[in-house]
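Student: any chance you can model this:
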Amino acid sequence: MELRQLEYFVTVAEEANFTRAAEKVHVAQPGVSAQIRRLERELGQELLDRSGRTVRLTEAGAAVLPYARAALAAVDGARRTVEELTGLVRGHVAVGMVTSHNVDLPGLLAEFHDDHPGVEITLTEGNSDQLVAGLRDGSLDAALLALGAERLPELEILVVVEESITAAVSRGHELAERDSVPLTGLRDRPLISLPSGSGIRSHLDHACAAAGFRPRIAFEAGAPPMLAKLAARGLGVAILPDSIARSSPELHPLTITRPKLRGGLALAWRGTGPNSPAARALIERARRMFG
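Tutor: Next comes the predicted model:
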């Protein structure tokens, strides 16, 4: 008894037709028929009733079918197990991350490398829009990105950090006498922000649009610490993660109200799951570490 005989038998049973079954297994129809005949001779019973317009299972065929399916499933499981082990020995994982963050992604990658030294890891920096595009086209297996205002239903999201989005000004700025500012209070003021495509900028743009105005962006920089330095020089109002706005002694933080804005960092991967065993193992480790 050969596995291909069981495969052909199961396929004919499911298709109820030799021609369609042959097309599905990419074998000429006479070859499929011959192999099933050999299987029947070995078992001493006809498995298929060929007398009608459609092929039907005989009583013996109906009894054999579950065992044939189980045998094929067992072989497929053994093959996947070997592929998983091989992938964790000689695999590859492509990871993306936003330029500036306070998540211990290096620690995660170091631990994973210690356990799977044969897996090649590549790390790419970019803004959140670029990282989402990489996840969608398959060039990235996972990414640490900033959550924007848009929903990403095709991706799985594990929120790692969530905090308020805060305005910050220099100590000598006219707003430094206040503890908060409504969003409309930033209208026409020079703002210092991350570029389009970043999570915080997405929240700012959407909130301003809902309030009926466009933010006046005077300066852009790719990392929050640079925004803080520009604001400390009196060049405008920086839009920052709350932790950065309140950690700089040169800045005065202002809570944004009506509405309050919140952002965060998340690990994301395709909703259908990564393709490689190594990527699946890395994501599982990340879920344990960050979740």
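Student: going by C-alpha atoms from here, please, whenever you check contacts or count neighbours.
Tutor: Will do.
Student: what comes into contact with the helix or strand hosting H206?
Tutor: Under the criterion of DSSP states H and E, H206 resides in helix 199-211. The contact list for helix 199-211 (Cα atoms under 8 Å, 6 or more residues apart in numbering) reads 128, 145-150, 165, 183-184, 193-196, 214-215, 239-241, 259, 261-264.
Student: for those residues, which ChimeraX command selects only the ones that are buried?
Tutor: In ChimeraX, a selection of the buried entries from those looks like this (16 or more other Cα atoms under 10 Å):
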select :128,145,146,147,148,149,165,183,184,193,194,195,196,215,239,240,241,261,262,263,264
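Student: buried set for the helix holding H206?
Tutor: Those would be G199, I200, R201, S202, H203, L204, D205, H206, A207, C208, for helix 199-211 by 16+ other Cα under 10 Å.
Student: let's have the residues you listed in TSV, adding distance to V95.
Tutor: What follows is the buried residues of helix 199-211, written out as TSV (distance: Cα to Cα, whole Å):
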residue	distance to V95
G199	18
I200	21
R201	23
S202	22
H203	24
L204	27
D205	27
H206	28
A207	30
C208	32
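Student: same for the biggest strand by length in the chain, what does it pack against?
Tutor: In the chain, assigned by DSSP state E, the strand with the most residues is strand 155-170. Helices and strands touching strand 155-170, by 3 or more Cα pairs under 8 Å, 6 or more residues apart in numbering; DSSP states H and E, are helix 224-232, strand 237-241, helix 242-247, strand 251-257, strand 262-270.
Student: thinking again about what came up before, I'd like the next helix or strand past the helix holding H206.
Tutor: Next helix or strand after helix 199-211 toward the C-terminus (DSSP H and E): strand 217-220.
Student: counting contacts, what elements does that next one pack onto?
Tutor: strand 191-193.
Student: touching the strand it packs on from outside, list them.
Tutor: Residues outside strand 191-193 that contact it (Cα under 8 Å, 6+ apart): 201, 215-221, 227, 230-231, 235-240.
Student: filter these down to the buried ones and hand me the ChimeraX line.
Tutor: A single ChimeraX command is used to select the members of the contacts of strand 191-193 judged buried by 16+ other Cα under 10 Å:
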select :201,215,217,219,220,227,230,231,235,236,237,238,239,240
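Student: to check against the first, give me the structure of this:
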Amino acid sequence: MELRQIKYFVKAAELLNFSDAARALNVAQSTLSQQVKQLEDELGIQLFERHAHAISLTEAGQELLPYARRTVYDADTCIARINDLSNLASGSLNIGVTYSFSPILTETLIEFTREYPNVRLNIFYKPMAELMEMLHSRSVDFVLAFRPSVRIEEIESHVLFDNHLAVIVRDGHPLACKERVGIADLSRYNLALPSKGLQARNAFDHYLSARSGQLDIRIELNEVNILLELIKHSNMVTVLAEATVYNQLGVKAIPLDLPSNEMEGCVHMLRNCYRKHSALRFIHMLRESNAVKARVHGWFT
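Tutor: Prediction:
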């Protein structure tokens, strides 16, 4: 049994298509199929049911998959440890980021790439649920997102900064002069909100569920930059995590007058897993960045 065969088996089991698996591994389909068949012959049991245009795992394949994944992970971990010995002179770092974290990340990205030019950075911007799935599958080394409302046992969350929901308006908006904004204030304006499923929207909907009052939600979208452009050029109002508007010109963040509306900004990592030196270094740089220190010491405006 060869490691290559196990890697081919795992990729085919994940994609349930030999052609797609071969393409993802950058090998010929015939090579992948042959290696999987050799693995089946060595084990003396069929791992896949072959259909006309797809494949499916047999009971034996389903039993083998978690062990095969662990084997591939351990092999990759071994390689990562060896690469780390080169003092971050090579390797890659995969980071999952929710949209709200984008503004506070830029400074650290620039500093890290300047200090470690040979480390490849892969940044994935997605909703938190998708990022947590990527973390589970080890497609990313860590995730930057707010603390989830429900604790996930196999994931540990380290707080970077305390954050709050804020009402975001353009400079000069009638609400811009207020020290705090309540739900009654919001009811007088058209709202443009982040889509359901994004963390700020989930938190906002949670508070609204226990309160009466009708809000005029005109627009929902999952692209924060476009959302902020709408706010800058209209009298519309949105509700976002305050960190979202760090270094944004033309808008103002006003505390939302709701009890206990904290949203802790966190680094999320799998428990009991090897941490790349590059990941630990990046997180240290992020903690020391002006963006995070500004958040620790006060409101973004």
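Student: superposed, how do the two chains score by TM?
Tutor: For these two chains in superposition, a TM-score of 0.55 is obtained (TM-score structural alignment, normalised by the length of structure 1); 205 aligned residues with a Cα RMSD of 3.7 Å.
Student: about what we covered before: in JSON lines, list the helices and strands packed on strand 155-170 of structure 1 along with distance to A68 of structure 1.
Tutor: Converted to JSON lines, these look like this (distance: least, Cα to Cα, whole Å):
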{"stretch": "helix 224-232", "distance to A68 of structure 1": "61"}
{"stretch": "strand 237-241", "distance to A68 of structure 1": "59"}
{"stretch": "helix 242-247", "distance to A68 of structure 1": "61"}
{"stretch": "strand 251-257", "distance to A68 of structure 1": "65"}
{"stretch": "strand 262-270", "distance to A68 of structure 1": "34"}
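Student: contact partners for the residue nearest to I121 of structure 1 when sequence neighbours are not counted?
Tutor: Closest residue to I121 of structure 1 apart from its sequence neighbours, by Cα to Cα, 6 or more residues apart in numbering: V93 at 4.9 Å. V93 of structure 1 makes contacts with V119, E120, I121, T122, L140, D141, S276, A278, A279, as judged by Cα under 8 Å, 6+ apart.
Student: quick check, V93 of structure 1 in a strand?
Tutor: Yes. When DSSP: H, G, I helix; E, B strand; the rest coil is applied, V93 of structure 1 is found to be in a strand.
Student: flag every buried residue along stretch 20-38 of structure 1.
Tutor: Buried residues in stretch 20-38 of structure 1, counted by 16+ other Cα under 10 Å: A21, A22, V32, S33, Q35, I36, R37.
Student: is the second one in contact with Q35, as I believe?
Tutor: Yep, that's A22 of structure 1 we're talking about. No. Using Cα atoms under 8 Å, A22 of structure 1 makes no contact with Q35, being 11.5 Å away.
Student: hmm, back to that, how far does the helix holding H206 of structure 1 sit from its chain's centre?
Tutor: 24 Å (Cα atoms, centre = their mean, to the nearest Å).
Student: on that earlier part again, need the residues touching each of A22 and Q35 of structure 1.
Tutor: Y8.
Student: which non-adjacent residue is nearest S92 of structure 2?
Tutor: Closest residue to S92 of structure 2 apart from its sequence neighbours, by Cα to Cα, 6+ apart: R120 at 4.4 Å.
Student: mind checking how far the one you found is from T113 of structure 2?
Tutor: Here R120 of structure 2 is placed at a distance of 8 Å from T113 of structure 2 (Cα to Cα, to the nearest Å).
Student: what touches both of the two?
Tutor: By Cα under 8 Å, 6+ apart, no residue touches both R120 of structure 2 and T113.
Student: would you mind measuring from P117 of structure 1 to L109 of structure 1?
Tutor: Going from P117 of structure 1 to L109 of structure 1 by Cα to Cα gives 11 Å.
Student: so which of the helices and strands packed on strand 155-170 of structure 1 comes closest to R4 of structure 1?
Tutor: strand 262-270 (34.3 Å; Cα to Cα).
Student: need the contact partners of that closest one.
Tutor: By Cα under 8 Å, 6+ apart, the list of residues contacting strand 262-270 of structure 1 from outside reads 101, 135-136, 141-148, 154-165, 199-200, 203, 241.
Student: what's the mean deviation for that strand versus structure 2?
Tutor: Its matched residues in structure 2 lie on average 2.4 Å from strand 262-270 of structure 1 after superposition (mean Cα distance after the TM-score superposition for structure 1).
Student: ok now that strand, how far from the chain's centre?
Tutor: With Cα atoms, centre = their mean as the basis, strand 262-270 of structure 1 stands 10 Å off its chain's centre.
Student: and M134 of structure 2, what does it touch?
Tutor: V140.
Student: mean shift of the helix holding H206 of structure 1 relative to structure 2?
Tutor: Mean deviation for helix 199-211 of structure 1: 1.8 Å (mean Cα distance after the TM-score superposition for structure 1).
Student: quick one: that helix to strand 262-270, angle?
Tutor: Interaxial angle, helix 199-211 of structure 1 versus strand 262-270 (axes from the mean of the first three to the mean of the last three Cα atoms, to 10 degrees): 120 degrees.
Student: which part of structure 2 lines up with helix 199-211 of structure 1?
Tutor: Mapped onto structure 2 using TM-score structural alignment, helix 199-211 of structure 1 spans residues 199-211.
Student: with stretch 159-166 of structure 1 instead?
Tutor: So stretch 159-166 of structure 1 sits over residues 159-166 in structure 2, by TM-score structural alignment.
Student: L256 of structure 2: neighbour count?
Tutor: As a burial measure, L256 of structure 2 scores 22 neighbours (other Cα atoms under 10 Å).
Student: G77 of structure 1 - how many residues pack around it?
Tutor: 12.
Student: residue contacts, it?
Tutor: Not one residue lies near G77 of structure 1 by Cα under 8 Å, 6+ apart.
Student: so where does it fall, helix or strand?
Tutor: helix 59-90.
Student: can you give me the buried ones in that helix?
Tutor: G61, V64, L65, A68, L72, E84, G87, L88, V89.
Student: the first one matches what in structure 2?
Tutor: It stands for G61 of structure 1. In structure 2, no residue is paired with G61 of structure 1 according to TM-score structural alignment.
Student: mean distance, the longest strand of structure 1 to its aligned residues in structure 2?
Tutor: Mean deviation for strand 155-170 of structure 1: 2.4 Å (mean Cα distance after the TM-score superposition for structure 1).
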